[in-house]
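*Asks:* predicted model, plus sequence, below.
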Amino acid sequence: MSEKAHYGLLKGKKGIVFGPLDESSIGWQIAVHAYREGASIAISNVAAAMRFGNTDELSALCGNAPVIVCDASKNDDVDSCFKELKEKVGKVDFIVHSIGMSQNIRKQLPYEELNYEWFMKTLDVSGLSLHRLVSYALKNDVLNDGASVLALSYIASQRNYWTYSDMGDAKSLLESIVRSYGPRLARRGIRINTISQSPTYTKAGSGIPGFEKMYEYSDLMSPLGNASAVECAEYAMTVLSDLSRKVTMQNLFHDGGYSSMGATIPMIKLAHEVLNDQELAARVGLEDFKPSA
């Protein structure tokens, strides 16, 4: 990551980031940026991710941050995680949920033929885990008043993206949990939000069938272009800081303007060329789509 100005937005704060895997992951970049903005942090992931990821390297980059093994889909693990966090770090000012997984996508099963056991696992790991983290953080009195809880979402929670499959359902659940928890946490000035990020080349994102096409399309449809993992982390700093003390229950789009666009000139020109070129239309499977007379 290139050296950039830092502003001390999280100076004196403490937090934990769940789910960072390697340098490509948004959770990793959020952890590094939080540390550089002055926070003391802890890092958490499942045991398998710690074996195959670069957690020790991330810990070193973040001032030898404590690393806590936790499967966020298991009550006992989450309970133990927060007990350990409180012992090693103390009460925290932010929690970052950067967790997502779909075996159905990994195995490329069509949405109409989902394995329901895997589907339930997708919902549990990618959605319900946020509820579990917040609930056990409260039970263990780990969150300070005025804290910020942040999870990562995607626009497929609200619109259909064919190959995003059951992860779209999981992100819908994630955002619903944010809305349901919002008023309950607000009693203590704690806010909870999601960031809906552009398609990003992470280990998880790259596993989605046709991801490169999805990425290119989004980039053409975004006035400012796709946002990178680093740029997402930079934006997240404002959401974790006191600058956003009155922002809660929001799904915050960080996508170069994609979510507000109907069409862009490049996409209109591309569609026109394809629909009027029979050979090209056939090559990409659009021969049945014809321009209106």
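*Replies:* That came through, no problem. Residues are numbered from 1 along each chain as shown.
*Asks:* only C-alpha atoms from now on, for both contacts and neighbour counts.
*Replies:* Noted.
*Asks:* quick check: longest strand of the protein.
*Replies:* Longest strand of the chain, by residue count under DSSP state E: strand 143-153.
*Asks:* next one: that one to chain centre, how far?
*Replies:* Here strand 143-153 is found 14 Å from its chain centre; the criterion is CA atoms, centre = their mean, to the nearest Å.
*Asks:* distance of the residue most central in space within the chain relative to S196?
*Replies:* Against the mean C-alpha coordinate of the chain, by CA atoms, centre = their mean, the closest residue is L152 at 2.4 Å. The gap separating L152 from S196 is 6 Å, by CA to CA, to the nearest Å.
*Asks:* which ones are touching the residue lying closest to Y164 once chain neighbours are set aside?
*Replies:* Beyond its immediate neighbours in the sequence, the residue positioned closest to Y164 (CA to CA, 6 or more residues apart in numbering) is I208, lying 6.7 Å away. Residues in contact with I208, defined by CA atoms under 8 Å, 6 or more residues apart in numbering, are I105, R106, T163, Y164.
*Asks:* now for the biggest helix by length in the chain, which elements pack on it?
*Replies:* Determined from DSSP state H, the single longest helix within the chain is helix 165-186. Judged by 3 or more CA pairs under 8 Å, 6 or more residues apart in numbering; DSSP states H and E, helix 165-186 is in contact with helix 103-106, helix 116-123, helix 129-139, strand 143-153, strand 191-197.
*Asks:* please enumerate the helices of the stretch 1-150 of the chain.
*Replies:* Along the stretch 1-150 of the chain, counting by DSSP state H, counting those that start in this stretch, helices occupy 26-36, 47-52, 55-61, 75-88, 103-106, 116-123, 129-139.
*Asks:* please compare the first structure with the one that follows:
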Amino acid sequence: MTRPDPLVANLLRGKKGLVIGIANDQSIAWGCAKAFHALGAEVAVTYLNEKARPHVEPLARQIDAPLFLPLDVLQDGQNEAVFDRIAETWGHLDFVLHSIAFSPREALGGRVVDVAKPGFLTTMDVSCWSFIRTAHLAEPLMKNGGTLFTMSYYGAQAVVENYNIMGVAKAALEAAVRYIAAELGPKGIRVHAISPGPLATRAASGIPEFDALLDKAREKAPARSLVTIEDVGMATAFLALDAARLITGDTLFIDGGYHIID
């Protein structure tokens, strides 16, 4: 990993944060974890299950993660266990990055109007409610303020072909960000939805015709370039700085300007 400029290497020194959602070295969450670490923060890392652990554990070691914990938000009690461990180890928390979403194939692959209730509920549970619950658990640990991040996508605000029910879930997630920002703002807690341009991640691989979407983004974005996990990571890390303390409650696009083009 490239060493950061000495002028920025300590901008998050002394800060402690949690990153949820690293699946492998192509994950947006990994780009963010690297950036937080490069700016001097201590970063706790979660992994989904034992199958995922071998892919995530080497990455956690790369950033000297002091805590490496299992977290499947569909398993009762696991989210609470993670925050209990952080409370025991650190006693406080400065930032949390929530970068998880899931929809069963039968729900994601069909029309929104046809989605069955179980698929809808699972999609909303993982992709939206888990962030709300994470914010609830993080709040008492952010004793001196802090920052909550979650990952969205342009399909929350406009119809993107094949994004389907995930667009509905992301729209709910962005609304949750606004309400939570309003509720926690008096405590100095900022809340951000980060909306990267399309990226070739494991999560995106479940979206039909995703390669065509990547090509379209590359051709139409004003920057004429696809975003990388490093681009997303550094922009997100900036928002964790004290200098960004008055930025909150919005969806922030990191997509080379793609979202402004019809």
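*Replies:* Structure's in. What do you need? Only a predicted model underlies this, so the values are computations on that prediction, with no experimental measurement involved.
*Asks:* would you pull the TM-score for this pair?
*Replies:* Put the two chains on top of each other and the TM-score (TM-score structural alignment, normalised by the length of the second structure) is 0.92; 259 aligned residues with a CA RMSD of 1.8 Å.
*Asks:* including distance to G8 of the first structure, could the helices and strands packed on helix 165-186 of the first structure go into TSV?
*Replies:* Shown next, in TSV, are these (distance: least, CA to CA, whole Å):
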stretch	distance to G8 of the first structure
helix 103-106	39
helix 116-123	36
helix 129-139	25
strand 143-153	16
strand 191-197	20
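*Asks:* list the contacts of G53 of the first structure.
*Replies:* When the contact criterion is CA under 8 Å, 6+ apart, the partners of G53 of the first structure are L21, D22.
*Asks:* against C70 of the first structure, how distant is it?
*Replies:* As judged by CA to CA, G53 of the first structure and C70 of the first structure stand 14 Å apart.
*Asks:* now swap in D93 of the first structure and tell me
*Replies:* Relative to C70 of the first structure, D93 of the first structure is positioned 19 Å away (CA to CA).
*Asks:* between these two, which one's more packed in?
*Replies:* A count of neighbours by other CA atoms under 10 Å puts D93 above the other of D93 of the first structure and C70, at 26 against 22.
*Asks:* where does stretch 9-23 of the first structure end up in the second structure?
*Replies:* On the basis of TM-score structural alignment, stretch 9-23 of the first structure is assigned to residues 11-25 in the second structure.
*Asks:* for the matching stretch, buried residues please.
*Replies:* When burial is assessed from 16 or more other CA atoms under 10 Å, stretch 11-25 of the second structure yields the following buried residues: 11-12, 15-25.
*Asks:* next step: these restricted to strands.
*Replies:* Short answer: those in strands (DSSP E) are K16, G17, L18, V19, I20.
*Asks:* hmm, the fourth one is touching T46, no?
*Replies:* Yes. Counting by CA atoms under 8 Å, V19 of the second structure sits close enough to T46 to count as a contact (6.7 Å).
*Asks:* just the buried residues of stretch 156-170 of the first structure, please?
*Replies:* Buried residues in stretch 156-170 of the first structure, counted by 16+ other CA under 10 Å: A156, S157, T163, Y164, S165, D166, M167, G168, D169, A170.
*Asks:* Provide a list of residues in contact with the equivalent of Y258 of the second structure over in the first structure.
*Replies:* Superposed on the first structure with TM-score structural alignment, Y258 of the second structure falls opposite Y258. Counting by CA under 8 Å, 6+ apart, Y258 of the first structure makes contact with S218, M221, S222, P223.
*Asks:* I figured the third one was touching G256, is that so?
*Replies:* Yes. The criterion here is CA under 8 Å, and S222 of the first structure meets it with G256 at 5.2 Å.
*Asks:* picking up where we left off before, and in the second structure, which of the contacts of I208 of the first structure remain?
*Replies:* By both residues aligned by TM-score structural alignment, their matches' CA atoms under 8 Å, those still in contact after alignment to the second structure are T163, Y164.
*Asks:* I'd like the contacts of I208 of the first structure as JSON lines, with distance to M249 of the first structure appended.
*Replies:* Written out in JSON lines, the entries for these read as follows (distance: CA to CA, whole Å):
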{"residue": "I105", "distance to M249 of the first structure": "28"}
{"residue": "R106", "distance to M249 of the first structure": "30"}
{"residue": "T163", "distance to M249 of the first structure": "27"}
{"residue": "Y164", "distance to M249 of the first structure": "24"}
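*Asks:* now, which of the contacts of I208 of the first structure sits nearest E87 of the first structure?
*Replies:* Looking at the contacts of I208 of the first structure and their distance to E87 of the first structure, the nearest is R106, at 36.9 Å (CA to CA).
*Asks:* that older thread, what residue in the second structure is paired with the residue nearest to the centre of the first structure?
*Replies:* So L152 of the first structure corresponds to M151, using TM-score structural alignment.
*Asks:* excluding chain neighbours, what is closest to that match?
*Replies:* If you skip the residues right next to it in sequence, M151 of the second structure has I194 as its closest partner in space, 4.9 Å away by CA to CA, 6+ apart.
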